[in-house]
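In: What follows is a predicted structure for the sequence shown.
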Amino acid sequence: MSGDPSCDVAHGTVPAEVGHRGLVAVFDTPVAQHLVRYAKDLGYEAFVYEPSSALPSLDESYDVVVTNHHRDELGTVLRDVLAHPVRWVGVMGNPRHEGPHVQALKALGVPDEQIARVHRPVGLNIGSRTPPEIAIATIAGLIADRNGRPGGFAF
């Protein structure tokens, strides 16, 4: 043991102390498949959710990432997710345009304070272009947020 808890965890001499972490990747896309795979490697309980099945009960340990903002079910899925006390909700998409989720949720009568819970963009700005890169940026952003950090290289 080095006396530095971070070093001890990194060297595998002590286990990392993390509580339950869950990740729901909404819509079965290539990004969702990578998100789930990487999240499981990081100790998350992770799965892909398609709205053809019932949304399971989700608590405050879950993060939810919508991986396709073009689906017709976008509003209803987000409305249903927002009914749960999840820790974090985000929708992938171009941050230079208002997300289509805003109008979809307003049309369903979702209050503005609930709509404001939805983050966009998601992940760290690392110039991601491929599904694996997008998944890595997203997971890194979620970890930074969970740890109260801004992400990037600012320490």
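Out: Structure received.
In: going forward, measure contacts and count neighbours with C-alpha atoms only.
Out: Noted.
In: could you point out the longest helix in this protein?
Out: The longest helix of the chain (DSSP state H) is helix 131-146.
In: which residues sit in contact with the closest residue to residue 93 other than its chain neighbours?
Out: Once flanking residues are discounted, residue 93 sits nearest to residue 121: 6.3 Å by CA to CA, 6 or more residues apart in numbering. Contacts for residue 121 (CA atoms under 8 Å, 6 or more residues apart in numbering) come out as 90, 91, 92, 93, 94, 95.
In: now swap in residue 94 and tell me
Out: Shown in contact with residue 94 (CA under 8 Å, 6+ apart): residue 121.
In: so the most centrally placed residue in the chain, which of the three states?
Out: Central residue of the chain (CA atoms, centre = their mean): residue 65, 3.9 Å from the mean position. Put simply, residue 65 is strand when judged by DSSP: H, G, I helix; E, B strand; the rest coil.
In: ditto for residue 25
Out: Put simply, residue 25 is strand when judged by three-state DSSP.
In: Could you list every helix and strand in contact with the helix or strand in which residue 31 is found?
Out: Taking DSSP states H and E as the definition, one finds residue 31 inside helix 30-41. Helices and strands touching helix 30-41, by 3 or more CA pairs under 8 Å, 6 or more residues apart in numbering; DSSP states H and E, are strand 22-26, strand 45-49, helix 131-146.
In: hmm, 10 Å instead?
Out: Contact partners of helix 30-41 among helices and strands, from 3 or more CA pairs under 10 Å, 6 or more residues apart in numbering; DSSP states H and E: strand 22-26, strand 45-49, strand 62-66, helix 131-146.
In: ok, structure two:
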Amino acid sequence: MVAGFDSIGCALAHGAVEPAADGRALVAVFDSPVATHLMHFAATLGYRVSLAEPDLSAATIDEQTDVVVCDHDRPELGAALRDALASPARWIGVMGSPRHTGPHVAALRELGVPEEQIARVHRPIGLNIGSKTPAEIALATLAGLIADRNDRPGGFTF
């Protein structure tokens, strides 16, 4: 926490925390405990952060923005991903188990999104650290985003 502010996001918004020089941004789609932790960690690391709930219409997305959909069971999933794919976002991912096909595939197909666009959606996301809690899932996700941004594989391979 930064002295004098209720949250790291508030401190960042008031200039008490410097944003990253590279202009990186993160949009968390759909409010959830994971989204709360993800935005907190990202703001601490200098990302411009925002929450899109329930859609992306109010979010500012540029070429430095990573879009993370934090709930794969929402009825707005397809529309949110379609809009993210139409944006200049650097990276787009949706949380979910790697053990089964994500519902985003069918949702995007129903909206007529071409297969090559659907393939741009990352799932699962984050580093494989055995995350269980919302904070651990957010940490693994952000670590994966940083590895991807820095063209690194993540994990302990150097």
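Out: Cool, the structure landed. Treat the numbers as computed from the prediction; the structure is a model and nothing was measured.
In: Residue in the second structure paired with the residue nearest to residue 93 of the first structure?
Out: Using TM-score structural alignment, the partner of residue 121 of the first structure in the second structure is residue 124.
In: again with residue 26 of the first structure
Out: Aligned counterpart of residue 26 of the first structure in the second structure: residue 29 (TM-score structural alignment).
In: on that earlier part again, which one, of the helices and strands packed on helix 30-41 of the first structure, ends up nearest to residue 100 of the first structure?
Out: Nearest of those to residue 100 of the first structure, taken as CA to CA: strand 62-66 at 12.0 Å.
In: Beyond that closest one, next helix or strand please.
Out: Next helix or strand after strand 62-66 of the first structure toward the C-terminus (DSSP H and E): helix 74-82.
In: what residues does the helix or strand just after that next one touch?
Out: Sequence-wise, the next helix or strand downstream of helix 74-82 of the first structure (DSSP H and E) is strand 88-91. Here strand 88-91 of the first structure makes contact (CA atoms under 10 Å, 6 or more residues apart in numbering) with 23-26, 60-69, 74, 78, 81-82, 99-101, 115-123, 138, 142, 145-146.
In: hang on, the earlier thing: what's the average distance of the helix holding residue 31 of the first structure to the second structure?
Out: In the superposition with the second structure, the average deviation recorded for helix 30-41 of the first structure is 0.2 Å (mean CA distance after the TM-score superposition for the first structure).
In: check contacts around the residue nearest to the centre of the first structure.
Out: Contacts for residue 65 of the first structure were tallied using CA under 10 Å, 6+ apart; they are 23-27, 32, 35, 48, 78, 88-92, 118-120, 122-123, 138-139, 142.
In: Spell out for me the PyMOL command that would select the buried members of those residues.
Out: Listed next is the PyMOL selection for buried residues among those, using 16 or more other CA atoms under 10 Å:
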select buried, resi 23+24+25+26+27+32+35+48+78+88+89+90+91+92+118+120+122+123+138+139+142
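In: Check which residues of the helix holding residue 31 of the first structure are buried.
Out: 31, 32, 33, 34, 35, 36, 37, 38, 39, 40.
In: from these, which single one is nearest residue 129 of the first structure?
Out: Residue 129 of the first structure lies nearest to residue 31 out of these, by CA to CA, at 10.7 Å.
In: what do we get in the second structure for residue 105 of the first structure?
Out: Per TM-score structural alignment, residue 105 of the first structure is aligned with residue 108.
In: burial measure for its match, as a count.
Out: 20 (other CA atoms under 10 Å).
In: got it, and the one 10 residues further on?
Out: Under the neighbour criterion other CA under 10 Å, residue 118 of the second structure is assigned a count of 18.
In: show me what contacts it?
Out: Residues near residue 118 of the second structure by CA under 10 Å, 6+ apart: 81, 82, 85, 104, 105, 106, 107, 108, 109.
In: need the contact list for the counterpart of the first one in the first structure.
Out: The reference is to residue 81 of the second structure. Here residue 81 of the second structure is matched to residue 78 in the first structure, going by TM-score structural alignment. Residue 78 of the first structure sits next to 26, 64-66, 89-91, 101, 104-105, 110, 114-115, 118 when contact means CA under 10 Å, 6+ apart.
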